[in-house]
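Student: Would you be able to build a 3D model of this:
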Amino acid sequence: MNLKPPAAPGTRNLITDVPGLMVGQAQDLNLRTGVTVILPDDRAVAACDVRGGGPGTRETDALAPENLVEAIDAIVLSGGSVYGLAAADGVVSWLGARGRGYGLVNRPGVPKSPVVPGAILYDVANGGDRDWGEDPPYRRLGREAVEAAGLDFQLGTAGAGTGAMAGSLKGGTGSASILAADGIAVGAVVCVNSFGSVVSGDNKSFWAAPFEMDGEFGGQGSAGLSAQPDVWGLAKADPQARMNTTIACVATDVVLTPAQAKRVAVMAQDGLARSIRPVHAPFDGDVVFALSTGRRPLEGGDFTIARIGALAADCLARAVARAVYEATPWPGSDVRCWRDL
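Tutor: Just a heads-up that it's a prediction; the model follows:
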């Protein structure tokens, strides 16, 4: 008889249940945009997988297993379309001032170079104030987000998900975690700005319903799920290129190589396919990062990598639903939210 306890969400049911990770967020509700920073305690192995047809990214080439730098100092998810890529500048400056980063030449007077990959979503057409001239707010928001890093953070209309829309419903920032029976920790954080819908038809049943744990996104169950070819329910009616993106990060405390982290990122993308319909379209910019905090040795070889990837996909599907479930309207707006269905 197997007496091991079943897998369960961590104490917070956030990606920060993975030991060695913090998350910080900053948002401006007047601008209807924001930034989310994933900050490891120490440099961490990372990888990314890009599936959307209109991505916006920074430093992703540095994550390739064949390249020199094998670890990152932070990952930045941001609103703001191309302007949002500057959020990483604020994080780089903050880290560099604290002596964190990659040191090719280790001698006094030579600053380290923080490695901060990032991805952006398109939220600049949501009615927020964009009269910023030559001074977009994202470098400032990036610095504010990393300064706010901790173990607890807000879901829904917060961080990089502040200005997001999930199909025709309000999108947002979501997170989830799982602690396996043998102690492996896996978590996900996601900012959902998808072309596709996260619910079946026009009802409250999340596509991710079969993966829900402990009623974390309303306990609606899967009885209402039904999919018909070429019928997308509450997807966006008029998608345009580069206007839709779901950006995410999954993490584990198990030691991974860059190549193993890449496989986890690839597998984790299935979490988006389980929770958003359709996904990875030409006008989506879907990107998933994977990182390892390296607190637990890898035991079991490739089979454990497969387990971590599967757990990451499940966590990501749950996080997508939680993002929309927790989303609230922007102040003074009548944007439709899941709770309005």
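
Student: Could you use CA atoms for every contact and neighbour count after this?
Tutor: Will do.

Student: buried ones in stretch 277-295?
Tutor: Residues of stretch 277-295 classed as buried by neighbour count (16 or more other C-alpha atoms under 10 Å): 277-294.

Student: Identify those among those residues that sit within strands.
Tutor: 287, 288, 289, 290, 291, 292, 293, 294 (DSSP state E).

Student: Make JSON lines from the residues you listed and add distance to residue 156 to it.
Tutor: Output for those, formatted as JSON lines (distance: C-alpha to C-alpha, whole Å):
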{"residue": "287", "distance to residue 156": "19"}
{"residue": "288", "distance to residue 156": "19"}
{"residue": "289", "distance to residue 156": "20"}
{"residue": "290", "distance to residue 156": "22"}
{"residue": "291", "distance to residue 156": "23"}
{"residue": "292", "distance to residue 156": "25"}
{"residue": "293", "distance to residue 156": "26"}
{"residue": "294", "distance to residue 156": "29"}
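
Student: Can you pick out the most distant pair from these?
Tutor: Maximum pairwise distance in those, criterion C-alpha to C-alpha, is 22.4 Å, between 287 and 294.

Student: Can you point out the helix or strand that includes residue 39?
Tutor: strand 33-40 (DSSP states H and E).

Student: which outside residues touch that strand?
Tutor: Strand 33-40 has contacts (C-alpha atoms under 8 Å, 6 or more residues apart in numbering) with 20-28, 73-80, 87, 123-124, 128, 138, 141-142, 145-146, 149, 158-164, 293.

Student: can you rerun that using 6 Å?
Tutor: Strand 33-40 has contacts (C-alpha atoms under 6 Å, 6 or more residues apart in numbering) with 20-27, 74-79, 146, 159-160, 162-163.

Student: Out of these, list just those in strands.
Tutor: 21, 22, 23, 24, 25, 26, 27, 75, 76, 77, 78.

Student: ok, the residue nearest to residue 37 when sequence neighbours are not counted to residue 62 distance?
Tutor: Using C-alpha to C-alpha, 6 or more residues apart in numbering and skipping the chain neighbours, the partner closest in space to residue 37 is residue 76 (4.7 Å). According to C-alpha to C-alpha, to the nearest Å, residue 76 and residue 62 sit 15 Å apart.

Student: Next, the structure of the following sequence, for comparison with the previous one:
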Amino acid sequence: MTRPQLLSAWAGHWTGSGTGVTVVLPPPGTVGSGEVRGGAPATREFALLDPTRLVDRVDAVVLSGGSAFGLSAADGVMGLLRERGQGFPTPAGPVPIVVGMSVFDSSVRSGPPGADDGRSAAHAALAGDPFGMGPVGAGTGTGTGAWRGRRDPGGVGWATRTMGGAEVAALVVVNAWGDVLDESGRPLFGGAEGPAPSGAGFGMQNTTVGVVLTNARLSKADCFLLAQSGHAGFARAIHPAHSRFDGDAVVALATGEVGTDVSLELVRAIAVDAMIAAVRAAVTTHP
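Tutor: Predicted coordinates for the structure are as follows:
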């Protein structure tokens, strides 16, 4: 599948055995914020994304398997960006702002992604390699429906929406405790014939993480609200979402190519639609 342009950003995968890494490299100067709503997150640099913190730029977002171990994939991306001279300027040289979010997969036991794998995903992004959906990249070892004692498909998905001059892209890795829902609100897998919800399975083997990227000119505080809209997309496409057993998190990025006359609330509205579509694409797309 051809790689989506994701506006003016680049995105790439590294796919391993039962795990992987997906990297988003937005244009220099992209403004970002984010929010965690799940009860069991594995994240890196999220405190910096708070709207009250000094730095407002984000140089990369790294999505990975391997739970907290997989956060080390961001080290490889950070090293590559430093070599390229990208990052927040300091007297000692640029410091790349690399945000990480990880999902739980079997590589926690067998060998999670590391710095070299993150670097490979970043190289794939820079090279414009094909950017697939489904069980690839950080979605390789994912699943859904654990609350029913099921193992339904998970994966990586993306979707874009445009309205009123604003463009929004949503990219998501779906590894949810709950079910992904169709447009009628019914589970895509199992349906009414499937096992009743029981809370079965080890709860913390879950998490849905995503990136919302827009070409609108937004402030860091605006991006925080945009991240909340990404979570609204989770809640409309996944049931239940944001449980104590999920580490659900969203980063929102604004490249600033479209002027301030674009309504923030319009951007937020189409972001919800894009995220819903991305979640469904993640679990219905097969290699």
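
Student: one step back: neighbour count for residue 76 and residue 62 of structure 1, which is higher?
Tutor: Counted by other C-alpha atoms under 10 Å, residue 76 of structure 1 and residue 62 do not tie: residue 76 has more neighbours, with 33 against 19.

Student: Now do the same for residue 249 of structure 2: its match in structure 1.
Tutor: In structure 1, the residue matched to residue 249 of structure 2 (TM-score structural alignment) is residue 287.

Student: May I have the residues that are in contact with residue 241 of structure 1?
Tutor: Here residue 241 of structure 1 is in contact with residue 283 (C-alpha under 6 Å, 6+ apart).

Student: quick one: contacts for residue 98 of structure 2?
Tutor: Residues counted as contacts of residue 98 of structure 2 (C-alpha under 6 Å, 6+ apart) are 59, 60, 61.

Student: which residue in structure 1 lines up with it?
Tutor: Using TM-score structural alignment, residue 98 of structure 2 sits opposite residue 116 in structure 1.

Student: Am I right that that match is in a strand?
Tutor: No. Judged by DSSP: H, G, I helix; E, B strand; the rest coil, residue 116 of structure 1 forms no part of a strand; its state is coil.

Student: returning to that earlier point: can you check which part of structure 2 the strand holding residue 39 of structure 1 sits on?
Tutor: Strand 33-40 of structure 1 maps onto residues 19-26 of structure 2, going by TM-score structural alignment.

Student: Also stretch 315-323 of structure 1?
Tutor: Mapped onto structure 2 using TM-score structural alignment, stretch 315-323 of structure 1 spans residues 274-282.

Student: how big's the offset between the matching stretch and structure 1?
Tutor: Comparison of stretch 274-282 of structure 2 with structure 1 after fitting gives an average deviation of 0.4 Å (mean C-alpha distance after the TM-score superposition for structure 1).

Student: ok, residues contacting that stretch?
Tutor: 134, 155, 156, 157, 158, 159, 160, 161, 170, 233, 237.

Student: pretty sure the third one is in contact with residue 133, am I right?
Tutor: Okay, so that is residue 156 of structure 2. Yes. Residue 156 of structure 2 sits in contact with residue 133 when judged by C-alpha atoms under 6 Å, with a separation of 5.1 Å.

Student: Between those two, which is the more surrounded one?
Tutor: When residue 156 of structure 2 and residue 133 are compared on other C-alpha under 10 Å, the one with more neighbours turns out to be residue 156, at 32 against 28.

Student: Tell me the residue in structure 1 aligned with the more buried one.
Tutor: So residue 156 of structure 2 corresponds to residue 173, using TM-score structural alignment.

Student: Next one: that match from residue 67 of structure 1, what distance?
Tutor: For residue 173 of structure 1, the distance to residue 67 of structure 1 (C-alpha to C-alpha) stands at 31 Å.

Student: now do residue 269 of structure 1
Tutor: Between residue 269 of structure 1 and residue 67 of structure 1 the distance, using C-alpha to C-alpha, works out to 23 Å.

Student: Looking at those two, which is more packed in?
Tutor: Neighbour totals were compared for residue 269 of structure 1 and residue 67, and residue 269 leads with 27 against 10 (other C-alpha under 10 Å).

Student: Identify the residue of structure 2 aligned to the more buried one.
Tutor: Checking TM-score structural alignment: residue 269 of structure 1 goes with residue 231.

Student: so where does its match fall, helix or strand?
Tutor: In the assignment (DSSP H and E), residue 231 of structure 2 maps to helix 220-237.

Student: Check which helix or strand the match of residue 156 of structure 2 maps to.
Tutor: Secondary structure (DSSP H and E) places residue 173 of structure 1 in strand 172-179.

Student: helix or strand right after that strand?
Tutor: strand 185-193.

Student: What segments of structure 2 are helices?
Tutor: Here structure 2 has its helices, by DSSP state H, at 73-83, 107-110, 115-127, 220-237, 264-284.

Student: mind checking which of those is nearest residue 5 of structure 2?
Tutor: helix 115-127 (10.4 Å).

Student: Return the set of buried residues in the closest one.
Tutor: By 16+ other C-alpha under 10 Å, the buried positions in helix 115-127 of structure 2 come out as 115, 116, 117, 118, 119, 120, 121, 122, 123, 124, 125, 126.

Student: Now check structure 1 for the residue matching the third one.
Tutor: Spelled out, it's residue 117 of structure 2. Using TM-score structural alignment, residue 117 of structure 2 lines up with residue 141 in structure 1.

Student: ok, the residue nearest to that match when sequence neighbours are not counted - contacts?
Tutor: Counting by C-alpha to C-alpha, 6+ apart, residue 26 is the residue found nearest to residue 141 of structure 1 once chain neighbours are left out, at 5.7 Å. Neighbour list for residue 26 of structure 1: 34, 35, 141, 144, 145, 159 [criterion: C-alpha under 6 Å, 6+ apart].
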